[in-house]
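1. Sharing a model that was predicted from the sequence below.
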Amino acid sequence: MEPRADISPASGPAAILPLHDDVTSRSVRAAGWVAVSSIGNVVLSFAVFLVLARLLNPGEFGLVAVAVVFIDILLIVTRGGLPDLVVQTERLDAAFADTAFWVALASGCAYALALVLLSWPIAWLLRLPELQPVLAALAVTFVVSALGVIHEARLQRTFGFRSLAVRALAANLAGGSVAVVLALHGFGVWSLVVQRLLATSATTVLTWAAFPWLPGRRFDRGHARRQVAFGSRVFSTQLLLTLSIRSQEVIAAYFLSTADIGLLRLAWRCIDLVSQVAVIPLASVALPTYARLQGRPGELAAAFNGFVAMSAVLALPAFLGMAAVAPTLIPLLFGEQWRDAVPVVRILSLLGPEFVATSLLWTIFTASDRTRAALVLAAGQFGITILVAVATAPFGLSALVVGHVLRAYLFSPLVVIAAGRFVPVGNGRIAAALAPILACAALMACGILLVQDAVYLQLGERAGLAAVIVGGVLAYGALAAILLRDTLRRSLALILHRTAVARTSVPGIVPEPEASSSPKTGLGPTGRIAGGKA
C-alpha cells in the first residue's frame, strides 16, 4: 500500500517537484512539528531523568551511559546514510525502495551481531563485566531501528513530519512510563535498557502505521551498490562530525580531570537544549527541502538563506541570552556544584552564528549528491579539531573550548566556499543575513548584563531571573520589530503559506532566476510540471 505519491508508476518512476515557495512553506510547517516533537521530548526526557535519578544510584546510570555512547555512535553506522539517499533521490522507483529496505535490514542485523560478539571484550577492557549483558540487549535496537528507517525516510520525502513528531512523542512517552514503573519495582539498570528498547520498537511500529508500505522481495544489485557507496560516505561524514565534538571529551580525559569532562558535557547539553528548539527543527526538514530543489541551485540557495534567517531569529538571542544569565541560571538549574561550568557555557554560546549556518549547510552536500566533497571536508575538520584540542587542552578547560570556537570560525568559511561551487551561497551573504539579527541579540544581552544584578538584589535570584528573561524577550522583540522587519515578514509569510508575500524582497533570500526552470510554465528541470506531490 502506498499512502504517499513518492512513486509514480503510471508515468514512470519520477518524483514531481513542487515550486520553490510551496516547498519552502511546507518545510516551515514541517519544522513546526519537529519543534513540537523536540520540545516535547526534551521536557519528557528531563522529567523521566528526574524521577529515575531519585530511584537509581549513579553507578547504574553510569553503566547505561557507557553503553549508550556505543549505541549512539553505531546507530550512525546502522542507518548507513540510506534514509538520506531515499530522501535525496529525485526519482524513487519501487525496486530502489525495496532494495534500500533489505540493505538497511541486513546492515542492522550485521551490526547487532557484531556488538553482541564485541560485548565481552568491551566489558573486559573497561573492567565492567556487568556491561556485557547490557550491550548485548541493546544490540537489538539496531535490527528494530533498521526495520523502520526507510519508512521514516519516505515520510520525510512527503513532508510527513507531523506524523513522525506525534509518533516520536508517543513512543518516548511509552518507554519513559514503563521505565519509571520498572525502576519503582527494583529493576535498576534494566529499567533504562527496557526504556530504550521499547521506545525504539514503538517508533518503528508507529512509523509503519503512518506509512503502511510493505516492501517487496526485489533486490537490485546495481541499486544496492549505489546505496552502499552513497551511504558509506554519508555515515562517515556524520560520524566524523560527531567525533569532532565528542573527541574533546576524550582529549580532556587525558590532559584534564574527570570534573572538567563533566563541566564540558553539561555545557554542551545547554547548547543542545537551545539547538533542539531553534536549529534542529529546520535542519531536520532541510534535506527533503533541498532534495526537491536540486537542479535549481538559485532556489536551493534561497531556501538555505531563508532557513538561516528564520533559525537565527530564535537561536541567536537564546544563545547570547543564556550566556548573559548563566551565572544565575546554571546553579539554579543544576546545583551550586556546577558553577564552574558558567565560563564554558558562555564561550560555547559564541558558536551561535556558526552553528546555525553550518547545521543548515552540510545537508546541501547530501541533497546535491556531493558526498565525496562533504567527506573530505569532514575529515579535514576532524583532523584540525584533534590538533587544536591537543594543543590547547594542556592550558586548561577554557583554553580547550576557546580553541574549539576559533577552529569553528576559521574552518566553516571553507565549507561555505566548497558549497558555493555548485550552489550560489557565500560567506558574505550569510554574514549579511546574520549581522542584523546578531546585533539585536547582542544589544539584548548587553542590556541584561547591565541590569540583572540590580534586579536580583530587588527580587532575589529566582524571581529576578524570571523577570530578567521576560524583560530580555520583550527587549529583543522590540528591537526585532524595528530592525528585522523584512526577515520577520518573510518568516510569517512562509508560515502562513502566503506565497505572494513570500516573494517580498529580502536581501540574500530572494530566489534567483533559473535557466533550467520556466517561471511562466512552471516546468522543473526534468520538463515535468512542478507543484505536484513529492
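-> Arrived safely, thanks for sending.
2. Going by C-alpha atoms from here, please, whenever you check contacts or count neighbours.
-> Fine.
3. Tell me the buried residues in the helix or strand that contains Val194?
-> Secondary structure from DSSP states H and E places Val194 in helix 189-210. Within helix 189-210, the residues that qualify as buried are 189-208, 210, counting by 16 or more other C-alpha atoms under 10 Å.
4. And stretch 380-387, by the same measure?
-> 381-382, 384-386.
5. Likewise for stretch 51-61?
-> 51-52, 56, 61.
6. go on, stretch 426-433?
-> Buried residues in stretch 426-433, counted by 16+ other C-alpha under 10 Å: 426-427, 430, 433.
7. hold the first one in mind and look at this next one:
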Amino acid sequence: MKDKLTQKTFKGLFDMSIGVGAQFIIQFVLLIVLARLLSPTDFGLVNTSVIIVTFLSIFSMAGVGQAIIQRSNIAEEHISTGFTISILLNSILAVITFSFSPLISQFFDMDELEIIVKTMSLIFIFQGLSTVAESIMTRDLKLNVLSKIQIVSYLLYAIVGITMALLGFGVWSLVSATLVQYGIRCILLLILQPHSKKMNINKQAFKDLFIFGGGFTLARIFNQIAVQGDNFVVSKFLGVQQLGIYSRAYQLMAVPVTLFGKILDVVLFSSMSKIQNDTFRLSQALLKGVSLVSILAIPSSFIFIYYSGTIIGFLFGSKWEGVIIPFSILAAGIFFRSSYKICDSLIQAKGAVYQRAKYQIVFATLVLITSAVGSIWGLNGVSIGVLISIIINYILMSNLALKLLNMSWITYLNSQKYGFRIGIYLIVILILVSHLISSIIDSKIIVFCTVSIILISILLFSIRKFPNFFLGKDGMWFVSFLFKKLKKNKNKK
C-alpha cells in the first residue's frame, strides 16, 4: 500500500511536470511576444483588475476545494454541498465585483479600469462551476488529465492574446485571453471529471467541509494579501505603468517558482493528506520535496541574478530596462518561495489550518509594510521589501512544519545542502567561463548561449562523475525514477 501510494505520487509528479513544463514553455514565449506588442500600461491595467479578482476568489471557494482534497473519506453529500456553495458564492461575488467596479476605478484613479473589472467578473462564474471537479481530479491524483487541461487552456490564452495584440486590441488582448483560458478550463474540467450537479446543502457535510475550509479560507485571505499586497502598493503609490514593469519582473521570477513549487505543492498536498497520521512518511516526503526544490531552484537563482540584464534585454527589449534590477532582487527569493509552498502543503495535510492562518497574517502584514516603506525608493525598494518578507515567511512556515513533525532544523537544512553545492559550483564556473568568452566575443547573446552550453555540459559531466556529492540520495533516486519513467513511456510508443 505504501509503495503503491509512493509510485502514484511520483507518477503524479512526472505527469504534472510535463504539464507545467509545457505551460512553462508557452508562458516563456508569451512573455517575450506580448512584452514586445503591448505597453507597461496595458499590463498594469490588467494586473490591477487581477488584484481585485484574485483577492475576492478566496471567498468564492471558501476552502471547499481544499477540504474535499484533504478529507480522508468523501461522500456524495460533500460533493453536492460543495458544488452548491461554490455556485452561490461565486455568483454573489460576480455581482458584487460588477456593481463596485466604478468605485474600484475611482480608488485607483484609472478610468479604463471600470469596464475591465466588469468584464473580468465573469471569471467567478467559471470558477463556481469548475472548483469541485478540479478538486476531485486532484484528490484522485489524475494529474495527467489535469496537466493536459492546463496546457490546452494556456495554449488558447496564448493564441487569443497574441492574435488580438497583433490586431491592435491593446489591453483587451490580455482581458479576452484570460476569459478564454478560464472558460475553456471550466468546460474541460466539467467534461473530463463528471460529478453530481445536484444543488443541495447537507448540514453535516457543510460542517465537515467548513471545519477545515474555514481555517483554510482565513489563511488564504492573508496569503492573497501577501501575494497581491506589493502589486496593490505599486499600483496605488507608483502608478499603473510602474505596476506593468513590476509585474513583468515578478511574473518572470514566478515562472521557475511555478515550475518547481506548484508541481510538488499540488501532488504532495493530495498525497500527504492520505498519510496525514504517518509522521515518518510525512517527514520523508518533506525532506525529498525540499531537497529536489533546492537542487533546481538555488542554481536557477544564481544564474538569473548574474544574467538578469542579458535575459531582460533579449526577452523584452530596451523599453523594459526598468525590469532588470527588480527581477534580480526577486530572483534571490526563488528557493524560499518554492520551499515554503511544500511546507504549506504539509501543514494543510495535517489539518493545522488555523495555525497556518496566524503565520499568513504575519506574512501579509510584512509584505504591506515592507513594500510600502520600500516604495519610497521606487520599484527596487518594493522588491527588497518583498524579498525580506518571503525569507521571513520561509522561516516561519518551515518552523511550523518542523514542529508538526518533531523534526530538527539541522535535519531540514541538511536536505538543502545539495542545491547550494550545485549553485556555488555553477556560479564559480559561470564567472570564470563568462569572463573568458567575453574577452573573445563581443555579442552578449552569443556569449550567453555559448556559456550556457559549456555550463550545462560541465554540470552534467560533474553530476555523472560525482552523483552522491551533487545530488544526494533523494536527488539520485528522483533522477533514476525519471529515467525509468521516460524509458517506460518510450517502450509504450
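-> Looks like it arrived, so ask away. Remember, it's a predicted structure, so these values are computed and weren't measured experimentally.
8. that older thread, can you pull out the residues in contact with the helix holding Val194 of the first structure?
-> With contacts defined as C-alpha atoms under 8 Å, 6 or more residues apart in numbering, helix 189-210 of the first structure is touched by 56, 60-61, 63-64, 134, 137-138, 140-141, 144-145, 147-149, 151-152, 163-164, 167-168, 171-172, 174-176, 178-180, 182-183.
9. got it, and stretch 338-348 of the second structure?
-> Outside stretch 338-348 of the second structure, the residues within contact range by C-alpha under 8 Å, 6+ apart are 70, 216, 257-258, 260-262, 264-266, 268-269, 272, 282, 286, 289-290, 293-294, 297, 353, 356, 393-394, 397-398, 400-401, 404.
10. Can you get me the centre-to-centre distance for the top helix by length along the first structure and its chain?
-> If you go by DSSP state H, the first structure has its longest helix at helix 297-334. Shown here is helix 297-334 of the first structure, whose average C-alpha point lies 13 Å from the average C-alpha point of the whole chain (C-alpha atoms, centre = their mean, to the nearest Å).
11. That one corresponds to what range in the second structure?
-> Helix 297-334 of the first structure corresponds to residues 279-316 of the second structure when matched by TM-score structural alignment.
12. Quick check: buried residues in the matching stretch?
-> 282-283, 285-305, 308-313, 315-316.
13. Now do the same contact list for Ala286 of the first structure.
-> Applying C-alpha under 8 Å, 6+ apart, we find Ala286 of the first structure in contact with 27, 304, 360, 363.
14. need the strands for the first structure, in chain order.
-> Taking DSSP state E as the criterion, the first structure contains no strands.
15. Who are the contact partners of the residue nearest the centre of it?
-> Centroid check for the first structure by C-alpha atoms, centre = their mean gives Ile280 as the closest residue, at 4.3 Å. Contact analysis of Ile280 of the first structure by C-alpha under 8 Å, 6+ apart lists 34-35, 359.
16. Show me which of the residues you listed is closest to Ala463 of the first structure.
-> Minimum distance to Ala463 of the first structure across the contacts of Ile280 of the first structure is 27.6 Å, recorded for Ala35 (C-alpha to C-alpha).
17. which residues sit in contact with whichever residue in the second structure pairs up with the closest one?
-> Structural alignment places Ala35 of the first structure opposite Ser17 in the second structure (criterion: TM-score structural alignment). With C-alpha under 8 Å, 6+ apart as the criterion, the residues that contact Ser17 of the second structure are 259, 263.
18. tell me which residues in stretch 235-242 of the second structure are buried?
-> Residues of stretch 235-242 of the second structure classed as buried by neighbour count (16+ other C-alpha under 10 Å): 235, 237-242.
19. how about Lys8 of the second structure, what's its match in the first structure?
-> Under the alignment (TM-score structural alignment), Lys8 of the second structure maps onto Arg26 of the first structure.
20. Arg157 is in contact with that match, correct?
-> No. With contact defined as C-alpha atoms under 8 Å, Arg26 of the first structure and Arg157 do not form a contacting pair (11.4 Å).
21. Residue most distant from the centroid, the first structure?
-> Using C-alpha atoms, centre = their mean, the residue of the first structure lying farthest from its centre is Gln458. It sits 40.0 Å away.
22. which position in the second structure aligns with that residue?
-> Counting by TM-score structural alignment, Gln458 of the first structure lines up with Ile440 in the second structure.
23. How much space separates Ala65 of the first structure from Val178 of the first structure?
-> Between Ala65 of the first structure and Val178 of the first structure the distance is 19 Å, computed by C-alpha to C-alpha, to the nearest Å.
24. my bad, Ala445 of the first structure
-> Counting by C-alpha to C-alpha, the gap from Ala445 of the first structure to Val178 of the first structure is 42 Å.
25. and what of Phe161 of the first structure?
-> In terms of C-alpha to C-alpha, Phe161 of the first structure sits 26 Å off from Val178 of the first structure.
26. neighbour count winner among these two?
-> In this view Phe161 of the first structure and Val178 are compared by other C-alpha atoms under 10 Å, and Phe161 has more residues nearby, 25 against 18.
27. these two touch, right, that one and Ser38?
-> No. Counting by C-alpha under 8 Å, Ser38 is not a contact partner of Phe161 of the first structure; they are 11.8 Å apart.
28. can you pull out the helices in the stretch 151-300 of the first structure?
-> Assignment of helices within the stretch 151-300 of the first structure using DSSP state H, counting those that start in this stretch yields the ranges 161-184, 189-210, 221-255, 258-278, 280-292, 297-334.
29. Give the aligned equivalent of Val193 of the first structure in the second structure.
-> Aligned by TM-score structural alignment, Val193 of the first structure pairs with Val175 of the second structure.
30. And for the aligned residue in the second structure for Trp120 of the first structure, the neighbour number?
-> Under the alignment (TM-score structural alignment), Trp120 of the first structure pairs with Pro102 of the second structure. Here the count is done by other C-alpha under 10 Å, and Pro102 of the second structure has 18 residues near it.
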